[in-house]
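Novice: kindly return the folded structure for what I paste below:
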Amino acid sequence: MAEPFYITTAISYPNGKPHIGHAYEAIAADVIARFQRAQGRDVRFQTGTDEHGLKMAQGARNKGIEPRAFADEMSPLFQEMCDTLNVSYDRFIRTSEADHYRASQAIWKAMAERGDLYLDRYEGWYSVRDEAYYEAEELTDAEDGSKLSPQGTPVEWTVEESWFFRLSKYQQPLLDLYAANPDFIQPESRRNEVVRFVEGGLKDLSISRTSFDWGVPVPGSDNHVMYVWLDALTNYITGLGYPDETELWKRYWPANVHLIGKDVVRFHAVYWPAFLMSADIALPKTVYGHGFLLARGGEKMSKSVGNVVDPIELAERFGVDALRYFLLREVTFGQDGSYSAEAIVNRVNSELANSFGNLAQRTLSMIFKNLDGVIPAAGHADEDRALLDVVEQACNKLTDEFHGFAFSAGLEAWMNAVFACNAYVDTAAPWALRKTDPARMTDVLGTLVVAIRQLAVAVAPIVPASADKLLTLIDSGQGGQPIAQPQPIFPRLELPEEEAA
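Specialist: You can find the predicted model right below:
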């Protein structure tokens, strides 16, 4: 039976429309899921929305509707984004669903039975925007004299009765975890940040609120709702049937990777493993904190700042596969990167349209025109075998790099093979061979089809729809059947006038 592989994204907070940062994470997770399926793994892929907490309650109040109605209005926008971007999730989870309430209350009870929860009074700094608590030494002063979190978000002094989790008890177990499992937090820069944070000392964590009621009720404390992050993190096990011993649970837990933004690494690499240790649940294998996709001026995209980019609009403008390719080719995964319309157009035209797309189009068009659409076998000359060796090595390199989430490096190797194919075409000049040596022309075109097919299979996790079209056309020529007239797979993009200006 195929080896299981479970990947999750951080679930999105639907207090505003999805932006390109949400799309970036969903696409990256989808590429990993598709890549692992192509390696023969049995993949489970989950994404969704995190619908509780003070931000959602305030957003609903601002619109004059109930929080659940607000969540019902906003959450489908995130599912639509995933569907538009060809994200192949197995479950789109919503934390307002009944099975999630049940799972969240079950992990709460397991932590309580361990003796890790106690009732006390919380006094401290809280950021509504981050839904996070901060120590005074983590704060900075704003120009108006107010306090800001490490993320630059406003904080307010909060006082209320709260249930606490004995996070301090897990300081050494967490440090032992990081030491024994160096790959638990990736990339290394994120790991180093977390280790330093935990070494600095952990205080017990407030995990309930009484100042609003939009959340999962705390078992036995009806006036308390769970801290949104405890409920949100539990989604990863809700989706596999926790607390029941379902087939999904037995097959897919622990998760292979939680793919998240670098700003929520603390929640996933400190709080989440501590909760799981307390509840006696196996820990995920890897938490990977990717970088931010920044606006053109280098600013982090933010709903509150108003510089967010609509990913559906971008997909309509440039094409879904073009956008997917750009995001994972342009930015070294794990680091911050930036987006602009000009960068998308230049990258896609140079590499997909002019290089790979043109290679496939002219090769298959020559076969359609000169060989009655019948795809020939590859040649056996030294240069033919040399090209296919280059392509195979590049595709193996891509595979190795994708295993480590180094998408840009993998695509760099892939592009080098595409360039080698184009150099082979220029040298062989099959259009000239048509008159001087038709048999050699046939060998050259046959060799190119083998190379193009292998390149299409390799890049399919990135550009699934386009690769599928190309592979369907090539595979329709099996057994001597003629292929249909080829159509360009990657049309050239034009820079919108306002962007060009």
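
Novice: C-alpha only now, for contacts and for neighbours.
Specialist: OK.

Novice: where along the stretch 1-150 of the chain do the helices fall?
Specialist: 20-38, 54-63, 67-84, 98-113 (DSSP state H, counting those that start in this stretch).

Novice: what's the most buried one of those helices?
Specialist: Mean neighbour count (mean count of other CA atoms under 10 Å) peaks for helix 20-38 among these, with a mean of 23.

Novice: give me the helices and strands touching that one, please.
Specialist: Helix 20-38 sits against strand 4-9, strand 42-49, helix 67-84, strand 257-261, strand 293-294, helix 320-330, with contacts defined as 3 or more CA pairs under 8 Å, 6 or more residues apart in numbering; DSSP states H and E.

Novice: next, the structure of the following sequence, for comparison with the previous one:
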Amino acid sequence: MSEPFYITTAISYPNGRPHIGHAYEAIAADAIARFQRAMGRDVRFQTGTDEHGLKMAQAARTRDITPRELADEMSGYFKVMDDALNISYDRFIRTSEADHYAASQAIWRALEANGDLYLDRYEGWYSVRDEAFYDEKELIEGDGGVKLSPQGTPVEWTAEESWFFKLSKYQEPLLALYRDQPDFIRPESRRNEIVSFVSGGLSDLSMSRTSFDWGVPVPGSPGHVMYVWVDALTNYITGLGYPDLDGLFARYWPANVHIIGKDIVRFHTVYWPAFLMSAGIALPKQVFGHGFLLNRGEKMSKSVGNVVDPVGMAEAYGVDQLRYFLMREVSFGQDGSYSHEAIVNRSNSELANSFGNLAQRTLSMIFKNLDGELPALDRNDDDAALVRTVAGAVLDELPRAFEQFAFSVGIEAWMRAVFACNQYVDAQAPWALRKSDPERMKTVLGVLFCAIRDLAIAIQPIIPASAGKLLDQMGITTDERDFKALEDTFWYDRLRASGFRVSQPVPLFPRLELEVAG
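Specialist: So this is what the prediction gives:
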């Protein structure tokens, strides 16, 4: 069996409909999952919704429905988004599911058995919007002297009986973790922030609430529900069958990476590893905190009116065009910006004009001039130079970058190979060779066919549907589309011998117009 690879997104908080930031995280995680599958790994990919907490209870009350009804409705929108964006998850988890209640109560009992939980009274600042507690020293001053969380969200003074977790006990073990495993938190800027935070001292963490009941009940403590982040983080092991330590858990845990937004790095790199240490469970190998996606440089906000529906965007531009833009345009880990013009221009120039047109022209010429038949190859130095360029991109540069989640770097290398193919077309001019040297034309078209096949296989994690359609048109079977297939030097001979013929090709990427959307 191939080496397992377990990847998760953060589970989305469904007190509102999904926005493009949710889509961005899902697409990035999907690209990683698809890439690892193409590299031959046994991949498990989990996403879902985080449905408990005061914020959900308040949102439901505002609409005069139950929290469960709100969760059912809103979670459905997130699943629709994932399916519309071709997200290849293995499980879409909901924290309101029965197996998640069982897993959350099991890890609670493990913390308790380790002596790390105690009952006391909580008095302090709480942000409903963040579902987070903050020390006085962390608060910032807003307009009129109003206290705000470090995220700029409102806080309120809360006083109630609560179970506490001995987080302070784990300060030194956490600092040792960051020191001994520097890649546990990526990128480095996030790691530095967390090391600084933990070095400043940790307070014990309030772990339960009594002021509302929409959450996982604390075992043996009537009236208490778990702090939403306790059960939210546990989803990563719920989805592997915890507390059953055999089966999926034994196969896939610890997770290779949690892909999350930079605003929730603390929960995943302080609370989560501390819970796992207490429960005697292995820690995930890495937490990657990506940046925010900004609308024309501005953070998305309902009050500003710049929140965009990702399903609507996918319908306007095309699913693969949107996926390509987000992974191409933004350096993963940093904040990035998008606009209608940027998406249209990037899609038209690179997908439609450069790659799509290359494939369309090549396959059309084979169909028209060679009756669809793949030619024998009599390569010269020009052909060999192009083969080396494409091989360098698809076998070395792109996989090396994707392994580090540097999608924009890998796609840049891929585009250089696409440009090299187009320069080769212009230099060889197969339309002129048709009259002056038909045998040479055959080789040129055959070399291009091989290059396009390699480029299509390599870019599948980013534009899976379009690359798949192209490979279908080229007669490449689904079991010969991984990175190992790129090292197969005999595939072309086998395809020729099979009698495959190129049919009239279908264009992959229609040109987008700047008037498509607002």
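
Novice: wait, which of the helices and strands packed on helix 20-38 of structure 1 is closest to residue 123 of structure 1?
Specialist: Residue 123 of structure 1 lies closest, by CA to CA, to one member of the helices and strands packed on helix 20-38 of structure 1: helix 67-84, at 26.0 Å.

Novice: that closest one: average distance to aligned residues in structure 2?
Specialist: Here the mean offset of helix 67-84 of structure 1 against structure 2 after fitting is 0.5 Å, by mean CA distance after the TM-score superposition for structure 1.

Novice: can you list the residues that contact that helix?
Specialist: 12, 14-18, 23, 26, 48-49, 51, 56-57, 59-61, 88, 92, 94, 96, 214, 311-312, 315, 320 (CA atoms under 8 Å, 6 or more residues apart in numbering).

Novice: ok, now with 7 Å
Specialist: For helix 67-84 of structure 1, the surrounding residues in contact (CA atoms under 7 Å, 6 or more residues apart in numbering) are 14, 17-18, 26, 49, 51, 56-57, 60, 214, 312.

Novice: just give me the closest of those residues to residue 291 of structure 1.
Specialist: Closest to residue 291 of structure 1, out of all of those and judged by CA to CA, is residue 26, at 13.4 Å.

Novice: now for that closest one: which residues touch it?
Specialist: Applying CA under 7 Å, 6+ apart to residue 26 of structure 1 gives the contacts 9, 82, 87.

Novice: got a markdown table for these, with distance to residue 236 of structure 1 too?
Specialist: Formatted as a markdown table, the contacts of residue 26 of structure 1 follow (distance: CA to CA, whole Å):
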| residue | distance to residue 236 of structure 1 |
| --- | --- |
| 9 | 9 |
| 82 | 18 |
| 87 | 18 |
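
Novice: thinking again about what came up before, can you redo the helices of the stretch 1-150 of structure 1 as CSV with distance to residue 220 of structure 1?
Specialist: Output for those, formatted as CSV (distance: least, CA to CA, whole Å):
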stretch, distance to residue 220 of structure 1
helix 20-38, 36
helix 54-63, 21
helix 67-84, 23
helix 98-113, 10
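
Novice: can you name the two of the contacts of helix 67-84 of structure 1 that are farthest apart?
Specialist: The span of the contacts of helix 67-84 of structure 1, defined through CA to CA, is set by 214 and 312 at 29.6 Å.

Novice: which of those two has more neighbours?
Specialist: residue 214 (24 against 19; other CA atoms under 10 Å).

Novice: the more buried one in helix, strand or coil?
Specialist: Recorded secondary structure, residue 214 of structure 1: coil (DSSP: H, G, I helix; E, B strand; the rest coil).

Novice: for residue 50 of structure 1, see how far away it is.
Specialist: 12 Å (CA to CA, to the nearest Å).

Novice: understood, closing this out.
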